[in-house]
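> what's the 3D shape of this:
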Amino acid sequence: MRPASEPQRLLVFCDGTWCGPETNTRTNIQILAEMTGIDMKNPRGSRELEDPARKFRAKYFNGIGLGSTFFAYLFNGATANDIGDTCVEIYQYIAQYYREGTEVWLFGLSRGAYTVRCVVGMINNCGIVKNPSRDLCDQVYRIYSSPYVADKPSSAQSEEFRKRASWNVATPIKFMGLLDTVGSIGIPSLDAGNGPSYQEEIPKSYV
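Here you go, the predicted structure:
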């Protein structure tokens, strides 16, 4: 029997570039999502599950580049142009269902792992907002991605934002499972005369 005090868990699964049921890929992220009970075989499924008995809610997010036109599929997959929107979508999902004491578990593959790191950075910067409107979540992403000192997590401005808008919790992130993490468009390497190129996988020399 589970103890009554067992915390609610939010599970988030972020797949890699062009990875998702519509491309007939099968990644470790999809396998993990299936283990929670999410139906990955139904093409019209929500990829979301709530299990009150086991006290968790879980959602799977397609990899960057899916869910739009063929041109957007190519462009967004190659450039990660839509990664900001994806980060905001995932952050808003977490904020929508977060309550005091909730544990947040995030899993990501490749660019999905990078996305997880960004979302956790947003939480580190601004906390988890209590009223997650799209405008406010967009503001959180702007603050997180800002180059200005006034927007750093330790700044007085960020501290005031967290006190005013967010849950008073120091460490809502319980676990991050990052598989083959990369930058938003891979790791840049310079090729003489050809400019930068990008690798989707981290070479063994990177730690």
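> CA only for contacts and neighbour counts going forward, please
Fine.
> hang on, Phe13 in a strand?
Yes. Checked against DSSP: H, G, I helix; E, B strand; the rest coil, Phe13 lies within a strand.
> Here is a second sequence; please produce its structure as well for comparison:
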Amino acid sequence: MAAPKMLLVFCDGTGGDGLITDDDDSTHNTQFPTNVVRLSRAIRPIQYLPNGQPIVQIVLYQSGVGSEADIAGKEIEGDDVRKAFGIALASKIRDAYAFLAHNYSEGDQICLFGFSRGAYTARKVAGLIDRIGLLNGQEMGSFFKIWSSLVSNINPPPRPANVPPIKCVGVWDTVGSIQDGLFTAITDMLNIKDSVLPANVEHAFHGISLQENRGRFLPVSWSAGPEGLRPGQVLKQVWFGGAHSDVGGGYEHHELSDLPLFWMASEIQAFVAIDLDYLIHTCHKNPNQPWGQAQPHNSLDEEPNPITRAVYGHETRLESGHITPDAIFHESLRLAPTVLTCIEPERVVTFNDLREKFGKDWVPTYAPLNNFEKKCKEQWGKLAPSAHAPLANENFSKQETPQGFVSELANPLKLLSRL
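So this is what the prediction gives:
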């Protein structure tokens, strides 16, 4: 029997391509790496178990929907409808599933990560594995037939007796799915519930944006199935300050998205070998504010195209009911500003709005920092600008910056390409 290995799949958000981003803050960047890119680059090739046994860690990084670029790294114009409505998302799901099916052997571990629509991809792959298992090479010849039967719900296959376990699904700000036209969303794709945590997932982590305000970017939270979480199953969903890409990464100034990145790394480091020295050097070198006090973006009103703004619509996650009194908030939100300096600040929620909504007796619940997060907080703003300058009394080394927005699109066919 072959030695066990770990398969890690990283699914980026719409338009995101980590292979055309740089590891510095150079002004020619049109994209800055998301947290998906940054975490994927921090995975060590081998992890060693306590008994010394080596486990190979194999990474697949998958660029986002609509990220196709030419030889010079320029976006390829063309299939705007597919980009806008997320139709190509199905191909991303199939590709990720096929990678796992072709490489998995019994005893291997699987981890899936994603941001935005990439988060939806990662979660749907987990659900598909829970529904049909992982097909072998011969069975993959019938994969699309099985896929089609799930889509139509006509003669779908029975559930397999043995389903491969998934060690972890870690995602940032999952937003759904596929648009069937301008105003209708396809939910529960493949007749697999979007919001239900599959029973075969051992650890599930979801960092969610508190201050995203685009109506078409409402989050898809997880819930336990009808029987609740199974024994030993872990589900953590934590709200972070900032807009969509303040949580999943993508802005040049990434003081806010550093925090959910370090949180995710902290949660998975018990079973994934991560180069934390590298990872901490990807944090913002010259933060404008102390830890946790950076200003959020206003995603909707920073959008320059008025037609696009109209299509997205304004709806906060407090108005939509996604933020509830029993939500779990990141420790940094204790320090988050309540006086905002972004465009149209009254259209972005703060903790003052939550207190007004939930009443004066409401006491928020905060997730405590773990050891790595505490270390990052202690070193906040102390990193030298050099990409390789070591920290005092620490072994941390290396740098990079996050992924930014694709250029805004005036063509009406592209209006939803940032979903």
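> Overlay the chains and give the TM-score.
For these two chains in superposition, a TM-score of 0.70 is obtained (TM-score structural alignment, normalised by the length of structure 1); 170 aligned residues with a CA RMSD of 3.0 Å.
> got the contact list for the residue most central in space within structure 1?
Among the residues of structure 1, the one closest to the centroid is Val116, at 3.5 Å (CA atoms, centre = their mean). Contact analysis of Val116 of structure 1 by CA atoms under 8 Å, 6 or more residues apart in numbering lists 14, 87, 106-108, 176, 178.
> Structure 1: strands as residue ranges?
For structure 1, applying DSSP state E gives strands covering 9-14, 48-51, 56-61, 103-109, 173-179, 187-191, 195-199.
> element containing Gly207 of structure 2, please.
Here Gly207 of structure 2 sits within strand 201-209, counting by DSSP states H and E.
> circling back: mean neighbour count, the strands of structure 1: which tops it?
Each of those was scored by mean neighbour count; the highest is strand 9-14, a mean of 24, by mean count of other CA atoms under 10 Å.
> For it, grab the matching residue range in structure 2.
On the basis of TM-score structural alignment, strand 9-14 of structure 1 is assigned to residues 6-11 in structure 2.
> Kindly report the same for stretch 100-118 of structure 1.
Using TM-score structural alignment, stretch 100-118 of structure 1 pairs with 106-124 in structure 2.
> my guess is His203 of structure 2 meets Val171, correct?
No. Counting by CA atoms under 8 Å, His203 of structure 2 sits too far from Val171 to count as a contact (11.3 Å).
> and stretch 51-61 of structure 1, how far apart are its ends?
Terminal residues of stretch 51-61 of structure 1 are spaced 18 Å apart (CA to CA, to the nearest Å).
> before we move on, what about stretch 91-105 of structure 1?
Termini of stretch 91-105 of structure 1 sit 13 Å apart (CA to CA).
> Next, count neighbours for Ile154 of structure 2.
9 (other CA atoms under 10 Å).
> Ignore what I typed, I meant Ser152 of structure 2.
11.
> quick one: it from Ile146 of structure 2, how far?
For Ser152 of structure 2, the distance to Ile146 of structure 2 - CA to CA - is 10 Å.
> hmm, back to that, ok, average deviation of the match of strand 9-14 of structure 1 from structure 1?
In the superposition against structure 1, stretch 6-11 of structure 2 averages 0.3 Å from its aligned positions (mean CA distance after the TM-score superposition for structure 1).
> contact partners of that stretch?
Contacts of stretch 6-11 of structure 2 (CA under 8 Å, 6+ apart): 36-37, 40, 55-64, 96, 100, 104, 108-115, 118-119, 121-122.
> List the contacts of whatever residue of structure 2 lines up with Met176 of structure 1.
Aligned by TM-score structural alignment, Met176 of structure 1 pairs with Val169 of structure 2. When contacts are counted by CA under 8 Å, 6+ apart, Val169 of structure 2 touches 111-113, 122-123, 126, 201, 203-205.
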